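S.K.: fold the following for me, if possible:
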Amino acid sequence: MKKEFLYNGIADNIASKIHSGVLKSGERLPSVRNLSGLHGISINTAKRVFLELESRSLIQAKPQSGYFVSSVPQLPLPTTSQPVPFIINREPEKLMNDIYATMGRQDLTMLSIGIPSGNLLPLAKLKKEIVTATRTLQCGGTEYEPLQGNLKLRRMVAARSLTWAGNLKEDDIITTNGCMHALALCLMALTKPGNTLALESPCYPGILQLAVSLGLHVIEVATHPIYGIDMDALTALLPRIDVCLLVPNFNTPLGYCMPETHKETITKLLAQHNIPLIEDDTYGDLHFGSERPKCCKSFDTEGNVLWCGSVSKTLAPGYRVGWVAAGKYHEQLLKLKLVHSLSSAAIINEAVGNFLMTGRYENHLRRLRKTLEINYQNYITIIASDFPKGTKVSRPQGGLAIWIELPGNIDTQVLYNYALKKGISISPGRIFTLQDQFHNCIRLSIGLPWTDQLKLDLKQIGKLAKTL
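M.R.: Next comes the predicted model:
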């Protein structure tokens, strides 16, 4: 049996005992050595079991004491999505416009926008890097960059790919104006109006809007809240698919991390059918576990995966710094970048490249990841005590979002309007699909500093939900 199957199987067994209440909150688990002996596995494999359970927020390590069942309440998981297996492109345009019209308002608690608060970002250090970039770049950064992008930034992105077995080189990378720009270039290079794009369901609204704007037919695929896209459902749809776009690492809104075995299987399956895979990895650095997860690109031997990323969710949303490693489609994307943007912002890209090179980025990520994980645990505690009975909640293993499935009679578009009157902005589930589903779901951002006011606002959402 492969090592991945082995440790995941043991982890799933322990997880099921936690979910069923056999193992209760605060109880101590066997030591790494005991688990190794009990299952006849190596010490390293036993450690992987605990790392996997930690990444699911089911257990926590206590220094010098061992591993314990997490004290975070274990609420039921949201239902596996069941979108219809045919194309229905009904964009909730008005609702989307209403939500994004509130972006930037200082009088609202912005639980609807999935970015980290500026209070969680290293603003002073970034400002210094901007000043340094204006001094070191030729002509103060006023000239165009090379078409492929800032060399330092590309080199650092390639170097960081070693953390997820990417083995990229600087010449593999093309810089873009954020991850959405990278995704847009990929879709424009690979599709024409009328082509069919397969996506997870629920899916980030920006991706849905982009696909509709390009005249693509969208097929939403059934998706599990822990394991991601349903492999059998995707396989059955392959004859109808022209391109597939996935967010395997900490997808928003569900926050799951697709198992490595699934990533490898999907990568090889799509390559066999000559279906390009666009991989949005913009959340990959926000893992709650100790290890950065691999990407589908890690298993790409055909150049069939177009790997996209950015610092928009980790460092500086407004800087619009992104990139793509487009594999065998590299030249097609370069030509499109020439037409659509020519050059990225030289000063900004140089500053971000410097920040990554100094090691400050990794230090920042460690603090941010810990904050987001603690926020998730705080949110769960409030939801368990103050939301309607029967509420189901995702168990993000990283990222910036939590997905809440309220009892079926609650319309979250109505909840959105009520909450807005109380100074709170949330994201109704309907914006994460083009189909008639998720009306009783909401996504909340966990990227805000934890304060007494945020705690009260979460309680207010639960109170309003109960009235519906």
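S.K.: only C-alpha atoms for contact and neighbour calcs from this point on.
M.R.: OK.
S.K.: where's N440 relative to S25, distance?
M.R.: 29 Å (CA to CA, to the nearest Å).
S.K.: looking at the two, which is more packed in?
M.R.: N440 (21 against 17; other CA atoms under 10 Å).
S.K.: surely the more buried one meets G429?
M.R.: Yes - assessed by CA atoms under 8 Å, N440 is found in contact with G429 at 6.8 Å.
S.K.: overlap in contacts, the two.
M.R.: Residues touching both N440 and G429 (CA atoms under 8 Å, 6 or more residues apart in numbering): T412.
S.K.: and G359, what does it touch?
M.R.: Taking CA under 8 Å, 6+ apart, we find G359 in contact with no residue.
S.K.: same check on I424?
M.R.: Taking CA under 8 Å, 6+ apart as the test, what I424 contacts is L108, T109, M110, L111, D457.
S.K.: now L168
M.R.: With CA under 8 Å, 6+ apart, L168 has these contacts: A158, A159, S161, L162.
S.K.: which one of those residues sits closest to F355?
M.R.: Using CA to CA, A159 is the member of those that lies nearest F355, at 13.5 Å.
S.K.: to compare with the earlier structure, here is another sequence to fold:
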Amino acid sequence: MPREILYLKIAKIIEEQIASGTLQTGDKVPSIRMVQKIHNVSINTVKQAFLELESKSLIASKPKSGYYVSQAFNTKLGLPSINKFNLSDKEKTPEDLISKVFNTLSNKDFTQFSLGVVDKSMLPIAKLNKGIIKVLRNLEDSGTAYEPAQGNINLRRNIAKWSFTWDGHLNEDDIVTTSGTLNALFYSLITVTNPGDTVAIESPVYFGILQMIKSLGLHIIELPTHPVTGVAIEDLKKVLPKIKACCFVTNFNNPLGSCIPEENKKEIVRLLTLHNIPLIEDDLYGDIFFGTSRPKPCKAFDEAGIVMWCGSVSKTLAPGYRVGWVAPGKFKDKLIRHKLLHTMSSPPLFQEVIADFMEHGRYDHHLRSLRNTLYANYLHFQRTIENYFPENTKISKPQGGFVLWLELDPRIDTAILYDTAVQHKIGFAPGRMFTQHNQYNNCMRLNFAVKWDEKVENSLKRLGTLIKQQLKK
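M.R.: This is a model prediction of the structure:
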């Protein structure tokens, strides 16, 4: 039997033991040498099997101790439901709710689980500040001159080099810089669509994407999205004749945390290439993975240039720098013309700072630390929710990113719950913000990229208590 098949067979046996409860949370997994003797395979084959299990957050290693069943797997709480495929739903716009949530964001007394940004304590601010000083000294005109419309050459070169982490074959000429990921998505949308066209997106979906698509006079089809595996191929096939483009967050979708499996990504690219439908790929969270390796974006399988790969450092390094990019494939020249028309060029200073940060390995080092912190936070949140929220709460199991999607008892309206939580200085994002239809009313998104401390833990406990109290009414 080929070694690749063997390691997957061994991984599946252990996974089934975990799923059945034979191996429970905290149990020690048989050692690598023991598994090697049982299955009569090489050490490398067993190591591959363990890496596979680690990438799914099923097991975790403890230094000098071995592997244990991860606390992230055996939760008593179920996964959130998948929404129904209904193209005829009446719209129920979430703008009122979005405004209400954003009005509380500047309040420093609040425990903010609502805003999708990393806490400043997790960012290398001092190193970035040094980078600004260095760049100001060395940059011609101290960053006051116009850049070419395509963007800073140093940044584009470093983004192209960084694409090696997912087997990308990009060079600096393939990249166009933007003011963050939303700006990249905006340029991509206006490049490949016209008002009146229809775009397929995931559901639930980040409200910023939803609002931007609608503001461009485009129609939206929300595809049911599985909390682990994302959009189903069969659902995509149903809408292909109706759509002009797709816009998917392929790795660690916001708000579900789903990650489309590699085989499905290949099939999505194959289908869309066959129908000549562009895929605007938001890969904003791809570098924040909890497994052993970065999941590939759909761009890795794009041979025809139909995938417009978008990203930024807004969720990993410096939200306020507004440094993003897009690899627009065959649409590059048209997209650059749109950028020239709308913004002329991107500010050079922060592009150079990020390029310098990526150039010398500091970005990679920072990401390793950030991923460890976020994964630890995820486990804290999961444990606290399991202990203090109602037993019928359903919770997502993200393998990366930093948001959790909770589905509560159907009797709970999270828009009403939000008003109560605000009185206790707790913020979260109600589920209806993430759709154009009247759904997800009993859902919420929580950001776990906050500094875990007693105040945060108590706020989470308090939120669980408020939900229980609302159920008694």
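S.K.: that older thread, among the contacts of L168 of the first structure, which one is most surrounded by other residues?
M.R.: Counting neighbours by other CA under 10 Å, A158 leads the contacts of L168 of the first structure with 20 neighbours.
S.K.: secondary structure element for the aligned partner of that one in the second structure?
M.R.: Correspondence of A158 of the first structure to the second structure, assessed by TM-score structural alignment: A160. A160 of the second structure is part of helix 153-162, with elements assigned from DSSP states H and E.
S.K.: give me the next element, helix or strand, following that helix.
M.R.: Following helix 153-162 of the second structure in sequence order, the next helix or strand is strand 176-178 (DSSP H and E).
S.K.: let me see the contact set for the aligned residue in the second structure for T267 of the first structure.
M.R.: In the second structure, T267 of the first structure lines up with V269, judged by TM-score structural alignment. Applying CA under 8 Å, 6+ apart, we find V269 of the second structure in contact with L279, C298, F301, D302, V307.
S.K.: now do 10 Å
M.R.: 275-279, 298-304, 306-307 (CA atoms under 10 Å, 6 or more residues apart in numbering).
S.K.: ok, I416 of the second structure next?
M.R.: I416 of the second structure is in contact with P430, N441, N442, Q470, counting by CA under 10 Å, 6+ apart.
S.K.: ok, now how distant is it from P261 of the second structure?
M.R.: On the measure of CA to CA, I416 of the second structure and P261 of the second structure end up 36 Å apart.
S.K.: over to N183 of the second structure?
M.R.: Counting by CA to CA - N183 of the second structure and P261 of the second structure are separated by 27 Å.
S.K.: who has more neighbours, those two?
M.R.: Comparing N183 of the second structure with P261 by other CA under 10 Å, the one with more neighbours is N183, at 22 against 17.
S.K.: what range in the first structure does the helix or strand harbouring V239 of the second structure sit on?
M.R.: Assigned by DSSP H and E, V239 of the second structure falls within helix 233-239. Following TM-score structural alignment, the aligned partner range for helix 233-239 of the second structure in the first structure is 231-237.
S.K.: name the residues that touch the matching stretch?
M.R.: Residues from elsewhere that reach stretch 231-237 of the first structure (CA under 10 Å, 6+ apart): 82, 85-86, 198-200, 219-223, 241, 244, 262, 265-266, 269-270.
S.K.: and L406 of the second structure, that's in a helix?
M.R.: No - counting by DSSP: H, G, I helix; E, B strand; the rest coil, L406 of the second structure is not part of a helix but strand.
S.K.: now which residue in the first structure aligns to it?
M.R.: L406 of the second structure maps onto I404 in the first structure, by TM-score structural alignment.
S.K.: then P295 of the second structure?
M.R.: Counting by TM-score structural alignment, P295 of the second structure lines up with P293 in the first structure.
S.K.: helices or strands up against the next helix or strand after the helix holding V239 of the second structure?
M.R.: Once helix 233-239 of the second structure ends, the next helix or strand along the chain (criterion: DSSP H and E) is strand 245-248. Strand 245-248 of the second structure sits against helix 181-192, strand 198-203, helix 207-215, strand 279-282, strand 307-312, with contacts defined as 3 or more CA pairs under 10 Å, 6 or more residues apart in numbering; DSSP states H and E.
S.K.: okay, the angle between the first one and strand 198-203?
M.R.: Using axes from the mean of the first three to the mean of the last three CA atoms, to 10 degrees, the inter-axis angle of helix 181-192 of the second structure relative to strand 198-203 is 150 degrees.
S.K.: corresponding residues in the first structure for helix 181-192 of the second structure?
M.R.: Aligning helix 181-192 of the second structure against the first structure (TM-score structural alignment) gives residues 179-190.
S.K.: swap in the third one?
M.R.: Counterpart in the first structure of helix 207-215 of the second structure, with TM-score structural alignment as the criterion, is residues 205-213.
S.K.: over to the shortest one?
M.R.: With the alignment judged by TM-score structural alignment, the segment of the first structure matched to strand 279-282 of the second structure spans residues 277-280.
S.K.: kindly report the same for stretch 436-450 of the second structure.
M.R.: Using TM-score structural alignment, stretch 436-450 of the second structure pairs with 434-448 in the first structure.
S.K.: can you pull the buried residues of the matching stretch?
M.R.: By neighbour count on 16 or more other CA atoms under 10 Å, the buried set for stretch 434-448 of the first structure is 434-435, 437-448.
S.K.: residues contacting the closest residue to Y227 of the first structure other than its chain neighbours?
M.R.: Using CA to CA, 6 or more residues apart in numbering and skipping residues adjacent in sequence, the residue nearest Y227 of the first structure is M258, 5.1 Å away. M258 of the first structure sits next to 224-229, 247-251, 293-296, 397 when contact means CA under 10 Å, 6+ apart.
S.K.: closest to L58 of the first structure among the residues you listed?
M.R.: The closest of the contacts of M258 of the first structure to L58 of the first structure turns out to be Q397 (CA to CA; 10.1 Å).
S.K.: what's the local residue count around that closest one?
M.R.: 27.
S.K.: what's the answer for H365 of the second structure, then?
M.R.: There are 11 residues near H365 of the second structure, going by other CA under 10 Å.
S.K.: aligned partner of it in the first structure?
M.R.: The alignment partner of H365 of the second structure in the first structure, by TM-score structural alignment, is N363.
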